[in-house]
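Undergrad: Please find the sequence and the predicted model below.
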Amino acid sequence: MDYAGPIDLDALIDLDALADRGASHWTFLAFPSHSVNEHGVPSDPAAQRYIAAVQSAGVPVGIWRNSPVDGTAYAAVAHDTIPQLHSSIERLSQFSESFAADLSERLFRGSSAGGT
């Protein structure tokens, strides 16, 4: 499954509201919180493509900006959709198995070097 479209901003789930109701998050992509753009998503195009691809597979995704890890935001899903997330990631043929980990590492390395 290849998808390169934009993130559906209207379909992003409100992870803070879920947390207020006692639901937990499962993160699948970390990025520097200062790199979140005016729409509340990471500004990096590769991160946006990855999140959009997961979202297009029918997985309800949210951006967790108020995480307890200083300087870190996450793309995440509600705990009850973890199996759906894993299944969709396995079918994302345009991304390597280590894509999210490699991308997160690159984003934080770039951030510490003064980039975004």
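TA: It's in. Since we're looking at a predicted model, the values are computed, not measured. Residues are numbered from 1 along each chain as shown.
Undergrad: can we go C-alpha only for contacts and neighbour counts from here?
TA: OK.
Undergrad: quick one, helices of this protein?
TA: 15-20, 45-56, 82-90, 99-112 (DSSP state H).
Undergrad: Tell me the buried residues in the third one?
TA: When you say that, I think you mean helix 82-90. For helix 82-90, burial by neighbour count (16 or more other Cα atoms under 10 Å) applies to Ile82, Leu85, Ser88, Ile89.
Undergrad: structure B:
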Amino acid sequence: MTAIADVVGAGADTRIVETWRMVGLAVFAGLFALLALRPHALPYLWELVLASKLALTLAALGYQLAGSATGTATILAADGGLFVLLLIAYLCVRGWRAISAPRGRAASA
């Protein structure tokens, strides 16, 4: 919800970036809800979400090491921490089972 205020308060030079961020947060909230409610219903969703969070974490780490971007510590903490939590959840629910689950079993899992 705070992202809405960020978009409204953004200047012309950052408004599109803040809008992109706000939409991304909403999309990931939906993806996390799907994973929580039906962890084996959608093949490759776990892997897609994990890959996204890992990519952002590695990009932030690279930028931080190069000293070429501000805000990398925030990204490392947020997306890095989220990646670790998602990986733990993936292992706990055996998320890889969604890939080979028969349609009937995946829908009821």
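TA: Alright, I've got the coordinates. Note that the structure is predicted; figures quoted are calculated from it, not measured.
Undergrad: Send over the TM-score of the superposed chains.
TA: The TM-score (TM-score structural alignment, normalised by the length of the second structure) is 0.30; 47 aligned residues with a Cα RMSD of 3.6 Å.
Undergrad: returning to what we had before: between the helices of the first structure, which one is nearest to Trp26 of the first structure?
TA: Between Trp26 of the first structure and the helices of the first structure, the shortest separation by Cα to Cα is 6.9 Å, and it involves helix 82-90.
Undergrad: What is the closest one packed up against?
TA: helix 45-56 (3 or more Cα pairs under 8 Å, 6 or more residues apart in numbering; DSSP states H and E).
Undergrad: so of the helices of the first structure, which one's packed in deepest?
TA: helix 45-56 (a mean of 20; mean count of other Cα atoms under 10 Å).
Undergrad: for that one, packing partners?
TA: Counting contacts by 3+ Cα pairs under 8 Å, 6+ apart, helix 45-56 of the first structure packs against helix 82-90.
Undergrad: OK, contacts around the nearest residue to Arg15 of the second structure once chain neighbours are set aside?
TA: Spatial nearest neighbour of Arg15 of the second structure, chain neighbours left out: Val7 (5.8 Å); criterion: Cα to Cα, 6 or more residues apart in numbering. By Cα atoms under 8 Å, 6 or more residues apart in numbering, the residues touching Val7 of the second structure are Arg15, Glu18, Thr19, Met22.
Undergrad: picking up where we left off before, of the helices of the first structure, give the one that comes closest to Ala73 of the first structure.
TA: Among the helices of the first structure, if distance is taken as Cα to Cα, the winner is helix 99-112, at 10.5 Å.
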